[in-house]
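>>> okay, predicted coordinates and the sequence, questions at the end:
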Amino acid sequence: MSRKAWNCWPSWPTRCRPPQRAAWLAYAILDGTLIPIDRLADERPYYSGKHKQHGVNVQLLADPVGRLVWASPALPGAVHDVSAARTVGLIDALTSAGVKTFADKGYQGAGGTIRTPFKRHRHRPGLSRSQRDVSRAHARICAIGERAVATLKSWKVLTKLRCCPHRATALVQAILVLQLIEEGRYSG
């Protein structure tokens, strides 16, 4: 899978691009989720070692209240969160738009305007008190973003996809539009 194969932004309408959808926010919350799928003949790229199951990885942007703002195309489950965000060009787009984004430790080293909590290293002493306080405050912000993941996964069709994984992107985008309509935030 090349970067160009998954970078669909040039063909997207302007209103669907993450920087335009998130630029008006004070900050955005970035999180990834694995949507379970049935096993495939070519199962290796879809197996997530972290979750110990087959699935597709979807990156989500949430607003400060925890509502869905944007969802990425579905990538194979073996792709890590930071790699998935880079593959779809999300990190570069958010950085160029100047959107301050909070993410969990899965995005460590993403750079740009992506803010992650402090991480304790294996052979070093624990975090200082101020680092722990900052990480705790960061976790409070990211916990709000988990609400967006819960909103997406509350749709029964995503409990386990029994269709081709390539259809997952269309399903997630349709659910995003339906959710925006339900909340009265859909702009056409």
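Structure's in. What do you need?

>>> going forward, measure contacts between C-alpha atoms and count neighbours the same way
OK.

>>> report the central residue of this protein.
Nearest to the geometric centre of the chain sits residue 59, at 2.1 Å (C-alpha atoms, centre = their mean).

>>> buried residues in stretch 60-79, which are they?
60-64, 66-79 (16 or more other C-alpha atoms under 10 Å).

>>> follow-up on the earlier one: any idea how far residue 183 is from the residue nearest to the centre of the chain?
Separation of residue 59 from residue 183 (C-alpha to C-alpha, to the nearest Å) stands at 21 Å.

>>> and for residue 125?
In terms of C-alpha to C-alpha, residue 125 sits 46 Å off from residue 183.

>>> likewise for residue 121?
With C-alpha to C-alpha as the criterion, residue 121 and residue 183 are 42 Å apart.

>>> try residue 139
Residue 139 is 26 Å from residue 183, by C-alpha to C-alpha.

>>> put this next to the first one:
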Amino acid sequence: MNVQVIARQDGTPLWFSRAAPGRTHDLTTARAHGIIEACLTRQILILADRAYRGAGATVRTPYYHHREQPTHYQQFNRDHARLRAPGERAIAQLNTWRLPQRARHSTRRTNRTIQAIHTLLTCSYSR
């Protein structure tokens, strides 16, 4: 299952996409939901993993395929990982429920589960 997540800088999940089959590439899913285009038109910086390489001008991915990376590449990758950590935390909050991980049914049923989890997470943040 492939679910896109948009999170605040503090790791609070703002939005979970509809579930796509797991075989769907991350960048394809992000484009299908309009995330890349919306952020590009609004000039919002996206910090993403290597799967989003080539997505556009506002998407930043870490450097790779360098056996001995220059020091500035290594520093960029460390900073990138540190800034991406809250977004990864938002994904981890979804995964702690285990229901989406073990889903072996249609994406429509999974979407309802994800919506319910997002509602519960939102309620817990509003306290």
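Yes, it's here. All of these numbers come straight from a predicted model, not from anything done at the bench.

>>> ok so, going back, which one of residue 139 and residue 183 of the first structure has more residues nearby?
residue 139 (18 against 10; other C-alpha atoms under 10 Å).

>>> contact partners for that one?
104, 117 (C-alpha atoms under 8 Å, 6 or more residues apart in numbering).

>>> map it across to the second structure for me.
Aligned counterpart of residue 139 of the first structure in the second structure: residue 81 (TM-score structural alignment).

>>> likewise residue 167 of the first structure?
That one, residue 167 of the first structure, aligns with residue 109 by TM-score structural alignment.

>>> and if you look at residue 114 of the first structure?
That one, residue 114 of the first structure, aligns with residue 59 by TM-score structural alignment.

>>> what of residue 91 of the first structure?
Aligned partner of residue 91 of the first structure by TM-score structural alignment: residue 36.

>>> now its match. Nearest residue, chain neighbours left out?
Take residue 36 of the second structure and drop its neighbours on the chain: the residue closest to it by C-alpha to C-alpha, 6 or more residues apart in numbering is residue 30, 6.3 Å away.

>>> what about residue 98 of the first structure, how many residues close to it?
16.

>>> excluding chain neighbours, what is closest to it?
residue 113 (6.8 Å).

>>> got a list of what the one you found touches?
Per C-alpha under 8 Å, 6+ apart, neighbours of residue 113 of the first structure: 91, 94, 95, 98, 99, 100, 101.

>>> what about 6 Å?
95, 100, 101 (C-alpha atoms under 6 Å, 6 or more residues apart in numbering).

>>> give me the mean distance between the host helix or strand of the first one and the second structure.
Using DSSP states H and E, residue 95 of the first structure maps to helix 90-97. Once superposed with the second structure, the aligned residues differ from helix 90-97 of the first structure by a mean of 1.1 Å; criterion: mean C-alpha distance after the TM-score superposition for the first structure.

>>> quick one: the residue lying farthest from the centre of the second structure from residue 35 of the second structure, how far?
Farthest-out residue of the second structure from its mean C-alpha position, per C-alpha atoms, centre = their mean: residue 68, at 28.0 Å. With distances taken as C-alpha to C-alpha, residue 68 of the second structure is found 33 Å from residue 35 of the second structure.

>>> count the residues that sit near residue 150 of the first structure.
Considering only other C-alpha under 10 Å, residue 150 of the first structure is surrounded by 14 other residues.

>>> which of the three states applies to it?
helix (DSSP: H, G, I helix; E, B strand; the rest coil).

>>> can you find the partner of it in the second structure?
Checking TM-score structural alignment: residue 150 of the first structure goes with residue 92.

>>> with residue 80 of the first structure instead?
Residue 80 of the first structure maps onto residue 25 in the second structure, by TM-score structural alignment.

>>> spit out the contact partners of that match.
Taking C-alpha under 6 Å, 6+ apart as the definition, residue 25 of the second structure has no contacts.

>>> now it: how far from residue 114 of the second structure?
19 Å.

>>> what does residue 123 of the second structure give?
For residue 123 of the second structure, the distance to residue 114 of the second structure - C-alpha to C-alpha - is 14 Å.

>>> more neighbours: which of those two?
More crowded of residue 123 of the second structure and residue 114, by other C-alpha under 10 Å: residue 114, with 21 against 10.

>>> so that one belongs to a helix, correct?
Yes - the assignment for residue 114 of the second structure by three-state DSSP puts it in a helix.
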